[in-house]
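Participant: okay, sequence plus prediction incoming.
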Amino acid sequence: MYTSPPVRCHEYFPKNKRGSDFFVGDLHGEFKELQQLLKQINFNFSSDRLFATGDLIDRGSDSLKCLKLLNQDWFFSVLGNHELFLLEYDDDNLYKNMIWKKNGGSWFHSITDEEKILSRQLIVNNMKLTLTVNTHIGLVGIIHAEYPFRTWPKEDISELDKELLHQALWGRNIIKNKLVFYTKGAKLIISGHTSVALPVLLGNQLFLDTGAGSPPNESIYSPHLSICEVSEKHLKLHSLGYEPKYISIDG
């Protein structure tokens, strides 16, 4: 029998009246790169907030440090499929564990039993399937992969069947086929999961995973972390060591 992930389905964040909000793609263990990029954008840890697209762990060198960011009052993240690997870890399921190892999960076997318990607790206690952030341009939704509806938000997404939950955590159809549509109820939806050389906006869904933690390949010559700011007319995109790039929200 299928059971949904043991995390809450949705959380709403009111406008940040004290500082700015930023959005970051999949970290994949790149804690040091994140700290350097936050310094580059002058992130204020006392007043700003950072929202992540999930997949904090695996591939990079500091998965546990990235998970511990969930303890910070300025950091929030949706659940990614790599966190689901961890939640579903079972010593007796050799096949599933092999798949996780092939996707960067070896670090989990090098930490203590106490740290393994802590890792699971951090995910269950802090991660959600979807987040909504009220910004000065309207509602910004966050989901790891694809949002399977046409109106945001679906607050009972945790009650979905296995197929729709798989789309939310694993789906690649929109980005692979360059599908353009606009989800009602949100000004913007931000996702990660599928690595792209540069962030891609399709309709009102932004794909922000630019390959952090992965080696260079023929599609992404320079994998890196990307952080996004939103304004009325454009998205301001930051990466380490480069001047910001811009994407028009209206195309």
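Facilitator: Okay, I see it.

Participant: every contact and neighbour count from this point should use C-alpha atoms.
Facilitator: Fine.

Participant: I'd like the distance between the residue nearest to residue 186 when sequence neighbours are not counted and residue 166.
Facilitator: Nearest residue to residue 186, sequence neighbours excluded (CA to CA, 6 or more residues apart in numbering): residue 139, at 4.9 Å. According to CA to CA, to the nearest Å, residue 139 stands 24 Å off from residue 166.

Participant: higher neighbour count, those two?
Facilitator: residue 139 (22 against 15; other CA atoms under 10 Å).

Participant: distance of the more buried one from residue 45?
Facilitator: 22 Å.

Participant: likewise residue 192?
Facilitator: 23 Å.

Participant: who has more neighbours, the two?
Facilitator: For residue 192 versus residue 45, the count of surrounding residues by other CA under 10 Å is larger for residue 192: 30 against 14.

Participant: pull the number of nearby residues for the closest residue to the more buried one other than its chain neighbours.
Facilitator: Closest residue in space to residue 192, ignoring its immediate chain neighbours: residue 209 at 4.5 Å, by CA to CA, 6+ apart. By the criterion of other CA under 10 Å, residue 209 has 32 neighbours.

Participant: next up, the contacts around residue 209.
Facilitator: 25-26, 191-196, 199, 225-226 (CA atoms under 8 Å, 6 or more residues apart in numbering).

Participant: how about a cut-off of 6 Å?
Facilitator: 25-26, 192, 195 (CA atoms under 6 Å, 6 or more residues apart in numbering).

Participant: want to compare, so here's the second one:
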Amino acid sequence: MGRTFVISDIHGEITAFNQLLTEINYEPGTDQLILLGDYVDRGEDSNAVLDKVMELRELGAIVLKGNHEDMMIKALTSEEERLWRHWVDRNGGSETLRSYGFREEEYTVSPDLPFERPQLSSEALEKHLEFICSLDIYKEQNDFIFVHAGVHPETPIHETEERDFLWIRDPFHNGYCGEKKVVFGHTPTKYLYKEDTNHSIFFGDNNIIGIDGGAVYGGQLNCLELPGLHPHSVKIKPESSSE
């Protein structure tokens, strides 16, 4: 095995994703690609990103689930209005549904009527939901832990709840002190740096490495190359970002 590349939080930005794979000269079968989740929501084409991610897993990539995939699954398979609105109205689910060709009137629910989950039929969507349900939550190697959001600093990894792997922030950022380096996404690095214009990979003093460059917010799509901890990135043009 040659190089290892780690990418997270693509959020539908298919153009930047393809550009980044080209720039790092990723070679399936020789290099190892690890994707840390959040392929969907807010960006230009979540449908295309998931197609690409499925293709990459067939070629040997390790593909993990993010909290946005978790929200998507729950919204589209439960009958709870809270879960539907949390995804569609507040976390970019509407952009994802549009990428499958659904119109706004097909997925909008009226606040004045009893909730009924919209029945959305799409072969591509069903294929992607099945794929998402098959994804692992974390990957542990000799010197690294790869995960979407982080690990709980006080809980053994094999006892950690799935929600922590997908959603944790401050307790992990401030409290982790393990021997293995944890590579994660989820939290845009500008918040870790506390600098609104710094989207670079964050190397914490406590063995945490944050790689979410806030691509979908006009930042950059980052890639960490191992074992040398070498950063790569693609800047996002402002017009392709989504607030």
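Facilitator: All right, it came through fine. Note that the structure is predicted; figures quoted are calculated from it, not measured.

Participant: show me what the longest helix along structure 2 is packed up against.
Facilitator: Criterion DSSP state H: the longest helix present in structure 2 is helix 46-58. Applying 3 or more CA pairs under 6 Å, 6 or more residues apart in numbering; DSSP states H and E, one finds that helix 46-58 of structure 2 contacts no other helix or strand.

Participant: again, only using 7 Å
Facilitator: Applying 3 or more CA pairs under 7 Å, 6 or more residues apart in numbering; DSSP states H and E, one finds that helix 46-58 of structure 2 contacts helix 93-99.

Participant: Provide the aligned range in structure 1 for stretch 10-26 of structure 2.
Facilitator: Mapping stretch 10-26 of structure 2 onto structure 1 (TM-score structural alignment) gives residues 27-43.

Participant: can you measure across the matching stretch, start residue to end residue?
Facilitator: Note: stretch 27-43 of structure 1 ends 17 Å apart using CA to CA.

Participant: contacts for it?
Facilitator: 55-63, 65-66, 212-213, 225, 239-240 (CA atoms under 7 Å, 6 or more residues apart in numbering).

Participant: which of those residues are buried? Put it as a PyMOL command.
Facilitator: Of the contacts of stretch 27-43 of structure 1, the buried ones go into a single PyMOL selection, burial set by 16 or more other CA atoms under 10 Å:
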select buried, resi 55+56+57+58+59+60+61+62+63+65+66+212+213+225+239+240
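
Participant: which of the contacts of stretch 27-43 of structure 1 fall within helices?
Facilitator: Counting by DSSP H, the contacts of stretch 27-43 of structure 1 contribute 63, 65-66 to helices.

Participant: how near is whichever residue in structure 2 pairs up with the residue nearest to residue 186 of structure 1 to residue 166 of structure 2?
Facilitator: Using TM-score structural alignment as the criterion, the counterpart of residue 139 of structure 1 in structure 2 is residue 143. Residue 143 of structure 2 sits 21 Å away from residue 166 of structure 2 when distances are taken as CA to CA.

Participant: please apply the same query to residue 149 of structure 2.
Facilitator: Distance from residue 149 of structure 2 to residue 166 of structure 2, by CA to CA: 5 Å.

Participant: mutual contacts of the two, please.
Facilitator: In contact with both residue 149 of structure 2 and residue 166: no residue, using CA under 7 Å, 6+ apart.

Participant: quick one on the thing from earlier: is it true that the match of residue 139 of structure 1 touches residue 181?
Facilitator: Yes: in this structure residue 143 of structure 2 lies within contact range of residue 181 using CA atoms under 7 Å: 6.4 Å.

Participant: before we move on, back to that, what's the residue nearest to residue 192 of structure 1 aligned with over in structure 2?
Facilitator: So residue 209 of structure 1 corresponds to residue 212, using TM-score structural alignment.

Participant: am I right that that match falls within a strand?
Facilitator: No: under DSSP: H, G, I helix; E, B strand; the rest coil, residue 212 of structure 2 sits outside any strand and is assigned coil.
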